[in-house]
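1. this one's structure only:
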């Protein structure tokens, strides 16, 4: 009898230990917000006032729809990209003070939205390692822009945030997961993005709609305007 009791206690302890381990692992989320900080090297900060540089990136996601928004000058300038797989469509939104413009286009292989149009493809090393980042199980790999193989940077990504093909039609399309750490380069300006927070929250479908006060422009106009902002 005592032996049976001891066995039951042992099984209970094991089950409790397993449940404790499981509870510490973050659950996969399919709706919420990711907030990133943007860092710059000392050379950039020595020639450009940090106050006018983009300071943050926010990604909202729900049902595979995403909107990525980067801003500068305390929100006076914002660039957003809306991705809607159900419509197979990207939309770029640009706000420069009171001027508000947008351009929509279908998914096309090998074609990037206006924000990425002048950015080379990112190549990925074959060595991938496991890591933990802000509570998520991630992969870490080194990447580089195709035109500058000597300048490598770390890319951190996870499969625990449920967004299908999150890097579709971007220079990072070879990364199979949501990136929590990566670099972007606009002209000679290199930006280092690091997620500081991932929060599960309800996202209204209106977040993925084109605001009514935005005016439609063509792809070339949008690309040229974004390029001018990078000077």
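-> In hand now; what should we look at? Keep in mind that what you see is a predicted model, and the values were worked out from it rather than measured.

2. rest of the way, CA atoms for contacts and neighbours
-> Fine.

3. and stretch 21-37, end to end?
-> Across stretch 21-37, the straight-line distance between its terminal residues is 30 Å, by C-alpha to C-alpha, to the nearest Å.

4. structure two is appended below for comparative analysis:
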């Protein structure tokens, strides 16, 4: 279903590419960013608003990052955790009463899954600047694949989080964290805009795998990806 693919793609694409401007506060070490998720009107008319995810939460502390999004009225929660110190990625999937997780080398599965069918990513810097929550951000246009059917604009800051957040990803030329961006996923146009940015107060335990989650193997995780990609 397009909704499930959109939910999964928002979570893991942002986990991959997240991680100049003149900020009013320093958020270099730790903080929380909340994004509003906005859909095209024609998409909202097809699916009940209660099933569409409307918020995405990013939490980071030094070299750790958590990206979480909830959909389908709370029945599905997807969490992507990066730990650069240990060079690990954790994938947490909650489907109704099932809670599963998988750990791999940093970014290996998410990058291969999201871009296996893409022949390349073209990043074109733009001269447009925009102030978002007090941050004057640079912009760029991203095109996925030679056909150019998937394009989105981003506005990003280099003053939030750790340096080189996109290292070893297809988005390495982007030197900053996105505060506003759009994507076309399964013919659905989705916009994400940062609605709040809060410094500090992120507990280290936020980046741990909850004890009630059971480990799944790689094959099961890939089957989950296929399920969401239908």
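-> Structure's in. What do you need? As the structure is a prediction and not an experimental result, all values here were calculated from the model.

5. drop the TM-score for these two in here.
-> In this superposition the chains share a TM-score of 0.78, using TM-score structural alignment, normalised by the length of structure 2; 205 aligned residues with a C-alpha RMSD of 2.4 Å.

6. how about the secondary structure of residue 33 of structure 1?
-> Using DSSP: H, G, I helix; E, B strand; the rest coil, the structure places residue 33 of structure 1 in strand.

7. quick one: the nearest residue to it once chain neighbours are set aside from residue 174 of structure 1, how far?
-> For residue 33 of structure 1, ignoring the flanking residues on the chain, the nearest one in space by C-alpha to C-alpha, 6 or more residues apart in numbering is residue 60 at 4.6 Å. The spacing between residue 60 of structure 1 and residue 174 of structure 1, counted by C-alpha to C-alpha, is 21 Å.

8. among these two, which residue is more densely surrounded?
-> residue 60 (24 against 15; other C-alpha atoms under 10 Å).

9. the more buried one against residue 70, yeah?
-> No - between residue 60 of structure 1 and residue 70 no contact is recorded; they are 11.8 Å apart, counting by C-alpha atoms under 8 Å.

10. show me what contacts the residue nearest to residue 33 of structure 1?
-> By C-alpha atoms under 8 Å, 6 or more residues apart in numbering, the contact list for residue 60 of structure 1 reads 31, 32, 33, 34, 66, 67, 68, 203, 207.

11. most neighbours among those residues, which one is it?
-> Counting neighbours by other C-alpha under 10 Å, the top entry in the contacts of residue 60 of structure 1 is residue 66, with 24 neighbours.

12. how close does that one get to residue 153 of structure 1?
-> Using C-alpha to C-alpha, one gets 25 Å for the distance from residue 66 of structure 1 to residue 153 of structure 1.

13. I'd assumed the residue nearest to residue 33 of structure 1 was in a helix, is it?
-> No - secondary structure of residue 60 of structure 1 (three-state DSSP): strand, not part of a helix.

14. how about the helices in structure 1?
-> Remark: helices assigned in structure 1 by DSSP state H are 2-24, 42-47, 219-229.

15. which residues in structure 1 does stretch 89-96 of structure 2 match up with?
-> Stretch 89-96 of structure 2 corresponds to residues 90-97 in structure 1, going by TM-score structural alignment.

16. stretch 219-228 of structure 2 vs structure 1, mean deviation?
-> For stretch 219-228 of structure 2, the mean deviation from structure 1 after alignment is 2.4 Å (mean C-alpha distance after the TM-score superposition for structure 1).

17. quick one: that stretch to chain centroid distance?
-> Counting by C-alpha atoms, centre = their mean, to the nearest Å, stretch 219-228 of structure 2 is centred 18 Å from the centre of its parent chain.

18. find the nearest non-adjacent residue to the spatially most central residue of structure 1, please.
-> When structure 1 is reduced to its mean C-alpha position, the closest residue under C-alpha atoms, centre = their mean turns out to be residue 179, at 5.3 Å. Computed as C-alpha to C-alpha, 6+ apart, the closest residue to residue 179 of structure 1 that is not its neighbour in sequence is residue 157, at 4.1 Å.

19. which residues does the one you found contact?
-> 138, 139, 140, 175, 176, 177, 178, 179, 180, 181.

20. which two among those residues are spaced furthest apart?
-> Greatest spatial distance in these: 176 and 181, 13.5 Å, computed using C-alpha to C-alpha.

21. between the two, which is the more surrounded one?
-> Legend: neighbour count by other C-alpha under 10 Å for residue 176 of structure 1 and residue 181, higher for residue 181 (20 against 16).

22. which position in structure 2 pairs with that one?
-> Using TM-score structural alignment as the criterion, the counterpart of residue 181 of structure 1 in structure 2 is residue 180.
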